[in-house]
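> coordinates only, sequence not included:
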């Protein structure tokens, strides 16, 4: 079990986050407040929330684990956001703001048809439910492994508290708790990095020297291959991943809609992107420092400990003093809860706007009550999915789930680009493009002919080309 001071730190953290939810619950008068925060969120808070939403606990643990076991090959993936950011600012944000859309999927009906809008929205909602489950499940495994805390308790705590403040305070509570959680998260990681540098022989220079000797800073593989994590895969694949994520994913788009103006929305995206730079260096160097630390101190690594994905949590609980380790465990919770609350609120926003309001369901005339009920349902389904994974001994479920839905979202990005960049694209062509793209994606994934990070690129390009040709051949009436 965790020491008393660690538990105390975590309890205080949960109480603080719940208190923020209660505070903002008093400002929720309608769905405009619940899903858009009354458009009173300053750009810097929205920008921090964009950054926090993108930084899941999987990333929190996976980046140090990846650099611990390999090198800096994936470094350019995070930097590729700056390649797609100009397009998002020029094409997507102005349209969403000028048309006063509630979700990006409204655009699909304006440009194509209600069927395409419903398809896009349903894919998004299902993905968010699955994402909630996985964001709860994977860090809970790591915490259970290194602390002994029951996995079901971890899932219940993270899921329950996230659901409570999302239900009470809507997107305002989500964004302002994101601000707190990003400070906890980055402060905790920075503190642990300082401590590991102090604890390592010869400090910072010693880490740099040992890392160079072991080739841990290799980041620029110029091999002409699309199967390995080369520079081309990181930049080209990353461009399409970020274009789809920041341009069409409502967990991100929602942040552009909560600021007072379009100018503020663009500044928020810049803010979120710029925060990626120092965060990437910190997380990558943390993994390198862990490698050097355990190379110098092999006895500090449990011989039975074979899961590299939990190397960072293991360092937290085995090397850091009580209280400090509590802050870092709270940081893992913070990374999870930032992503969880975003998925809950944005999923509910999409259902409310794209399904409930669009198709005229009137069994309850209180939109705010429907918004909260939908948030509750999506949150509970995600929590139940996490509990199901915890009891089913399914290790590869997330890989398959993420692969299939990743293929779908690659195609969906192509749909948006067809609408924004061409005048001749129509519903018939779009449906053809989605089917052809998804078929091509499945073939590519089964044959493993390209790296996983290329799926967004192949999906978007194949959908764009086949969708455009289909539109020319089968014109809508």
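Ah, there it is. What you see is a predicted model; the values in this text were computed from it and never measured.

> drop to CA atoms for contacts and neighbour counts, all remaining ones
OK.

> now stretch 16-28: buried residues?
17, 18, 20, 21, 22, 24, 25, 27, 28 (16 or more other Cα atoms under 10 Å).

> tell me which element residue 100 is part of?
Taking DSSP states H and E as the definition, residue 100 sits outside all helices and strands.

> okay, pairing it with this:
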């Protein structure tokens, strides 16, 4: 980044923080800190809900995912619009009318204190781990751009975000999300435009679509019923539906958003907005990854996208082996580049394409083998596994994006990171203070006291996120890691809330023991089978409902009378 990039970045960052701080001055007490005094409209909430989910992982991890596997990940989102409609009809009215601070507070009213505490505890564990992954994602960008050690970058980003969240509360978070979501949407369009601009002269939209097509990178629907296949139409529509219901319907980081609305109608509209906008947004972000794949048919990609890992190997006793791999990688890439240009020329001339396509496929296999060999070499040198999929997009930004635009796109990634991490921290803090501290430690504290404890809890969870972020780099694709962690927990949480909302005869024992049984079941399934992680949400929900049905209470007297 040059001085102009830094100026663009600084102006954007300063404007967002100043605006958010101005908005946060309207907060009053704990309700203001956690729920913005329940006075926000659907537009701001809807953009905040999107921004909370669209973290830096979305830009870094999803583009890297598409670079490796194409558009198939879009199936993960297909159940989300259906989930939003169900949430508007079933979940939101219960939460909004009960005037709770947290989703889990409602469960004590419906069941008992131990069910509330266990669900809140599971949320704290799952979302605390996810916050660490969210923090690690922008650290990748900073470390790549400035040459900093990732640990230093994580500490710097963590301190800045924690300080900002402690000062502003939920109002600052939501209004920051609004501006950042607008910038993120603009950033998607800019990234796509820049990618097309950096392609060789004469290579147009049709050529990009064709090259991606012959490699099956645009293929987005898999009709297989194989439960071990991670992304299929059915895992997305069924497993993705259950995951979306669990995330948006039971995760405090999302429920907290629509509890800030000034009316039930505004809460519902914020979710309907997401139902229409989220999937198209993800399609465009995945398309960036496919465009990167096509772009690197013409420009030589790094053998290892993580420049720090490449430097580590070059300074090791295995440097000569790595150099030999790089030489072979350069030679094979040049052959593929020439074959790709020949293919496009033959396509325009109407000549036979099968032979050229076969040559390119052979070069693809060779390059993939070289990539695998380089990853194995890096893993051997560093003593731990290597997966550089999260460095694909940052590497492109640094090498090819013009000054000024680079600063803006880096700001987009920071916007995504801030809009998720600050949301996680406010949700973690609210669950800690409301569900545990106020419930068990100091039930009769003053509003000022709870506000102080809320800020201390925010600081503590920020520290936990930093510690876990130091480990997150070993988890592979970040977008998969954060959703896989959530899928361990969301089925159980969703099952308990479905018992609360839909089963009049559900008992506290059924909910509590169903929750425990569900977590054990999902952990066994995740360790003992090859079932894809999206299905964990279905398994977890079914396990809770099974126990809930087995331990249901007697039929209410009025129902029995009606039956007679």
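Arrived safely. Note that the coordinates shown come from a computational prediction; the quantities given were computed from them, not determined experimentally.

> quick check, nearest of the buried residues of stretch 16-28 of structure 1 to residue 77 of structure 1?
residue 17 (31.3 Å; Cα to Cα).

> the closest one against residue 178, yeah?
No. Between residue 17 of structure 1 and residue 178 there is no contact under Cα atoms under 8 Å: 9.5 Å.

> where do the contact lists of the two overlap?
Residues touching both residue 17 of structure 1 and residue 178 (Cα atoms under 8 Å, 6 or more residues apart in numbering): none.

> coming back round to it: dump the buried residues of stretch 16-28 of structure 1 to TSV, plus secondary structure and distance to residue 91 of structure 1.
Formatted as TSV, those follow (DSSP: H, G, I helix; E, B strand; the rest coil; distance: Cα to Cα, whole Å):
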residue	secondary structure	distance to residue 91 of structure 1
17	helix	35
18	helix	37
20	helix	35
21	helix	34
22	helix	37
24	helix	33
25	helix	34
27	coil	32
28	coil	31
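
> report the secondary structure state of residue 216 of structure 2.
Here residue 216 of structure 2 takes the coil state, with states given by DSSP: H, G, I helix; E, B strand; the rest coil.

> so what's it up against?
residue 70.

> make it 10 Å
Contact analysis of residue 216 of structure 2 by Cα atoms under 10 Å, 6 or more residues apart in numbering lists 69, 70, 71, 72, 210.

> can I get those residues in a markdown table with secondary structure?
Below are these laid out as a markdown table (three-state DSSP):
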| residue | secondary structure |
| --- | --- |
| 69 | helix |
| 70 | helix |
| 71 | helix |
| 72 | helix |
| 210 | helix |
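
> generate a ChimeraX selection restricted to the buried entries among the residues you listed.
In ChimeraX, a selection of the buried entries from the contacts of residue 216 of structure 2 looks like this (16+ other Cα under 10 Å):
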select :69,70,71,72,210
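
> with adjacent residues omitted, what lies nearest to the residue most central in space within structure 1?
In structure 1, the residue lying closest to the centroid (Cα atoms, centre = their mean) is residue 54, at 3.8 Å. By the measure of Cα to Cα, 6 or more residues apart in numbering, the closest residue to residue 54 of structure 1 outside its immediate chain neighbours is residue 339, 7.2 Å from it.

> isn't that neighbour up against residue 163?
No. Contact between residue 339 of structure 1 and residue 163 fails when scored by Cα atoms under 10 Å: they sit 11.6 Å apart.

> map residue 414 of structure 1 onto structure 2.
Using TM-score structural alignment, the partner of residue 414 of structure 1 in structure 2 is residue 495.

> what's the burial count for its match?
28 (other Cα atoms under 10 Å).

> what residue in structure 2 is paired with the residue nearest to residue 54 of structure 1?
Residue 339 of structure 1 maps onto residue 420 in structure 2, by TM-score structural alignment.
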